[in-house]
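Novice: Turn this into a model:
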Amino acid sequence: MPAFDVQQFRQQFAFFQQQPDWVYLDNAATMHKPQAVIDAVTQFYQRHNSNVHRGAHQLSQQATMLFEQARTSVAAYVNAAHSDEIIFTSGATAALNQIAFGLMHTVLKPGDRILLTQLEHHANIVPWQLHCQRHGVIIDVVPLTPQHTVDLVAYQKLLALKPKVVSFSHISNVLGHIQPVAQMVAQAKAAGAITMIDGAQGAVYQQPDVQQLDCDFYVFSGHKLYGPTGIGVLYGKTQWLEQLTPVFAGGEMIDTVSFVNTTFNKLPFRLEAGTPNIAGAIGLSAAISWLQKYNTEQIQQHKSLLLKEFYSGLQAIKAIDILSMPVHNAGIVALNVAGEHPADVAELLNQQQVAVRSGQHCAMPLFSYLAQQGAVRCSFAAYNTLDDVNRCLLALEQAVEILTA
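Specialist: The predicted structure is shown next:
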């Protein structure tokens, strides 16, 4: 297999021509957008701007066609059985809230259990908590192994408690560890649970096949898949989407309305109240079409090379504490400098024009579990190069020298 051409890939991003001095390693927070995505969004506003599904005029019909084509594109990307199983949201957070709120009023009852893992993002914790506190639903949490991966033995024991919902991340947004999602879904379904996968980090690393996974829900955000911000995807099997009480109500999601009663529209519209992010959906579709021109295995091999070089370089820097394991890692490394605050380390890297994130990365329970105040997170994308790795290592080395002098 030929090597991945990182320079050709990188040239698709205007950001790197506009900001050639920056090393961007904050990709787990958001990715840059290729010109194909920027062009698709711009062309919609310049040529087709109109609202969808409602207008009698040709512009509205064209906008509707583009919007629904985007839904079909996303459905094909995740291998949904029907395009109606794709619900557009403002992001993975909104999708997770829709699931948690929606199930609580239909499926979940007092005394039911929800099973999460210690790795979860706040968006896969807090929505459940809001309703558990009100309705007497119990949350159980799967602990981690010493390698900071989900403890599958403990997971199996907790499944014996017969949780109604099992919800977990495809890839840890803090550590980059890839979870054995196919195995976890199969075990959860054998225990009779509804399964939900947070694919915010997973959808870009590996094209998800929701039919093969057999998960009931899968969510992700467009901006972490080289697409626009403000657009997300909630995939759900039809039988479970129909069980969700809508979080938002208003135009488009209704069938009939009176002051006495309202009936809801069919899927997917019943879960898409109001004017959707039309340009965002079109931009996400463009991102998917553009990304599929590249070989996923080549991209994964390229990122593995970057990780290997990064880990090798980190070993030579004193006082570095690495929280992420190099194996089964999607391209995210969390680290600390012993005795130093992660924000100080990140600021010194910022002064060297190396963009990383510091803090607790919307995963406070994980850092409490790890007994860490936070971490510096370096997250790699396909457009990163070995020069990026070397510049980050040099900046880290200089930061350590300054902080430990």
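Novice: hey, let's count contacts and neighbours off CA atoms from now on
Specialist: OK.
Novice: Just after the longest helix anywhere in the chain, pick out the following helix or strand.
Specialist: In the chain, with assignment by DSSP state H, the single longest helix is helix 58-78. Per DSSP states H and E, helix 58-78 leads on to strand 86-89 as the next helix or strand towards the C-terminus.
Novice: Burial check on Val219, number of neighbours?
Specialist: For Val219, the neighbour count with other Cα atoms under 10 Å is 28.
Novice: That one should be in a strand, yeah?
Specialist: Yes - checked against DSSP: H, G, I helix; E, B strand; the rest coil, Val219 lies within a strand.
Novice: Now it. Nearest residue, chain neighbours left out?
Specialist: Of all residues beyond its chain neighbours, the one nearest Val219 is Leu234 (4.7 Å), with distances taken as Cα to Cα, 6 or more residues apart in numbering.
Novice: between whichever helix or strand Ile282 is part of and strand 217-221, what angle do the directions make?
Specialist: For Ile282, the element it lies in under DSSP H and E is helix 278-291. Angle, helix 278-291 to strand 217-221, by axes from the mean of the first three to the mean of the last three Cα atoms, to 10 degrees: 100 degrees.
Novice: just checking, what packs against helix 278-291?
Specialist: Contact here means 3 or more Cα pairs under 8 Å, 6 or more residues apart in numbering; DSSP states H and E; on that basis helix 278-291 packs against helix 35-43, helix 58-78.
Novice: any idea which element the residue lying farthest from the centre of the chain lies in?
Specialist: Going by Cα atoms, centre = their mean, the residue of the chain most distant from its centre is Val260, 40.0 Å out. Using DSSP H and E, Val260 maps to neither a helix nor a strand.
Novice: And this one, please, so the two structures can be compared:
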Amino acid sequence: MANFSDLLLDVARVRRDFPILDREVHGKPLVYLDNAATSQTPVQVIATFDDYYRRLNANIHRGLHTLADEATAAFEGTRETARAFINAAEAREIVFTRGTTEAINLVAQSWGRTNLGPGDEVLISLLEHHSNIVPWQLLAAERGFTLKVIPVDERGVLDLDAYRDLINERTKLVAVNHVSNALGTVNPVTDMARVAHDHGALILVDGAQAAPHQLIDVQAIGADFYAFSGHKVYGPTGVGVLYGRAELLEAMPPWQGGGEMIATVSFETPTTFAAIPHKFEAGTPAIAEVVALGRALSWVNEIGLTHIAAWEERLLEHATDTVSRIDGLRVLGTAPDKAGVLSFVVDGAHSQDIGLLIDQLGVAIRTGHHCAQPLLARFGVDATCRASFAAYNTPEEIDIFAESLERVVSMLR
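Specialist: Modelled structure (predicted):
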């Protein structure tokens, strides 16, 4: 077993913050290893959500009464927390969305619709989640630009030589994930940003899988846009963050129209819009979710992302070593730099069957294409099993997972 004694994360203390980890599934203690889909939520975040509806529930920005003022302060407090979490230069560079998917669509529909046309090119990678593929496909069909794909090698590592060959003076945007949700590959986004900028292109980074696992500095990366989701970083569903450099956001037209995002509306003169970030936040937002997201980010800071990253790296090492002993099991994604994601297939056993049967033993993993069908096709499969790790997982849970997996595989053969 990998040595965990030298690490500074107190996993027993962390686990006390997550009441759901005390439940049983099919009479077995829950072993939750589907964190790349959705992480669990600590009591501090649950309490914040509850407190909002008990004490603060009011619409924000427009009211003059006490509840509206307090709700607005809590909402805008999260904007500053999110700014600091990714080291954006200004809080006005933080736009709240429903998640990473909506954030990418916002960039596509606002910046992309304004700046892309025939003769232009957008580069994405084979590692992308569908949310960073389909919006560009839809827009390319409408606007007439070309979408090009950066390939990956047999380890699941981006081919950076191919990237440098593909990018040229026609490239207007590189859209790439920071960490692959399907394989765990950590992409060299700082180097990729430098190459993009050398060619006059912008870079959008999908950080949904990076935000829970490593320190993020959008200024050091050189990201023009960066997106992540609340529910993958110990927060609520239905909320996410889009970072955009201020000068880019200021030049972009609104995507959705309605209340809050306007300065003036008239039938006689053109409607004028609010300053950033508010011109991209039409209507009443998910206020409680945003406030709770702020508490989730604070919780992560309290535990320490460097401690979380080191713990998860050791969990991944232990899990990879343990399950690799199972006859016929093949790990997909062997990049030298990986986050806590372990994808695999087993000869003679369908991934869906493995997922259903291992759930009967109390172990929650993900099976399927993980919204990464082009990537899995590259490896000649249409589905994998995926175990993914968080700060509250333990080496003992990895052992239970491996033992359960071996038992399930023997049943299916």
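Novice: what's the TM between chain one and chain two?
Specialist: Remark: TM-score between the superposed chains equals 0.97 [TM-score structural alignment, normalised by the length of the first structure]; 404 aligned residues with a Cα RMSD of 1.3 Å.
Novice: quick revisit: quick check: the helix or strand following the helix holding Ile282 of the first structure aligns to which part of the second structure?
Specialist: Sequence-wise, the next helix or strand downstream of helix 278-291 of the first structure (DSSP H and E) is helix 296-314. Mapping helix 296-314 of the first structure onto the second structure (TM-score structural alignment) gives residues 305-323.
Novice: What residues sit buried inside that stretch?
Specialist: Across stretch 305-323 of the second structure, burial judged by 16 or more other Cα atoms under 10 Å covers 305, 307-316, 318-320, 322-323.
Novice: got it, and stretch 43-58 of the second structure?
Specialist: Neighbour-count burial for stretch 43-58 of the second structure flags 44-46, 48-49, 52, 56, 58 (criterion: 16+ other Cα under 10 Å).
Novice: follow-up on the earlier one: which residues are in contact with the residue farthest from the centre of the first structure?
Specialist: For Val260 of the first structure, no contacting residues are found, by Cα atoms under 8 Å, 6 or more residues apart in numbering.
Novice: Look at the equivalent of the residue nearest to Val219 of the first structure over in the second structure and give its secondary structure.
Specialist: The equivalent of Leu234 of the first structure in the second structure is Leu242 (alignment by TM-score structural alignment). Assigned with three-state DSSP, Leu242 of the second structure falls in the strand class.
Novice: returning to what we had before: tell me the one of the buried residues of stretch 43-58 of the second structure nearest Asn35 of the second structure?
Specialist: Distance to Asn35 of the second structure across the buried residues of stretch 43-58 of the second structure (Cα to Cα) is lowest for Val45, with 16.8 Å.
Novice: how close does that closest one get to Ala227 of the second structure?
Specialist: Using Cα to Cα, to the nearest Å, Val45 of the second structure is found at 21 Å from Ala227 of the second structure.
Novice: Please say which position in the first structure Phe225 of the second structure maps to.
Specialist: Mapped onto the first structure by TM-score structural alignment, Phe225 of the second structure lines up with Phe217.
Novice: Check Ala208 of the second structure too.
Specialist: So, by TM-score structural alignment, Ala208 of the second structure is matched to Ala200.
Novice: Now do the same contact list for that match.
Specialist: 92, 169-171, 219-221, 224.
Novice: Neighbour-wise, give me the winner out of those.
Specialist: Ser221 (31 neighbours).
Novice: Now do the buried residues in stretch 87-100 of the second structure.
Specialist: Buried residues in stretch 87-100 of the second structure, defined by neighbour count with 16+ other Cα under 10 Å: 87-88, 91-100.
Novice: hmm, back to that, and which of the contacts of Ala200 of the first structure is nearest to Asn384 of the first structure?
Specialist: Using Cα to Cα, Lys224 comes nearest to Asn384 of the first structure of those, at 14.9 Å.
Novice: The closest one contacts Ala28, doesn't it?
Specialist: Yes - contact criterion Cα atoms under 8 Å: Lys224 of the first structure and Ala28 qualify, at 6.9 Å.
Novice: quick one: secondary structure of the residue at minimal distance from the centre of the first structure?
Specialist: For the first structure, the residue nearest the mean C-alpha position is Ala200 (0.8 Å; Cα atoms, centre = their mean). Classification of Ala200 of the first structure by three-state DSSP places it in coil.
Novice: The helices and strands packed on helix 278-291 of the first structure into CSV, with extra columns for distance to Thr229 of the first structure?
Specialist: Formatted as CSV, those follow (distance: least, Cα to Cα, whole Å):
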stretch, distance to Thr229 of the first structure
helix 35-43, 11
helix 58-78, 15
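Novice: now, of these, which is deepest in the fold?
Specialist: Burial of these is given as mean neighbour count (mean count of other Cα atoms under 10 Å); helix 58-78 ranks first at a mean of 19.
Novice: elements contacting that one?
Specialist: If you count contacts as 3+ Cα pairs under 8 Å, 6+ apart, helix 58-78 of the first structure packs onto strand 86-89, helix 278-291.
Novice: Deepest-packed of the ones you listed, please.
Specialist: It is strand 86-89: most buried of these by mean count of other Cα under 10 Å, with a mean of 26.
Novice: In the second structure, which residues correspond to that one?
Specialist: Under TM-score structural alignment, strand 86-89 of the first structure corresponds to residues 94-97 of the second structure.
Novice: how far apart are the matching stretch and its match in the first structure?
Specialist: Stretch 94-97 of the second structure, aligned to the first structure and superposed, deviates on average by 0.3 Å (mean Cα distance after the TM-score superposition for the first structure).
Novice: Just give me the mean distance for the longest helix of the first structure relative to the second structure.
Specialist: Helix 58-78 of the first structure, aligned to the second structure and superposed, deviates on average by 0.8 Å (mean Cα distance after the TM-score superposition for the first structure).
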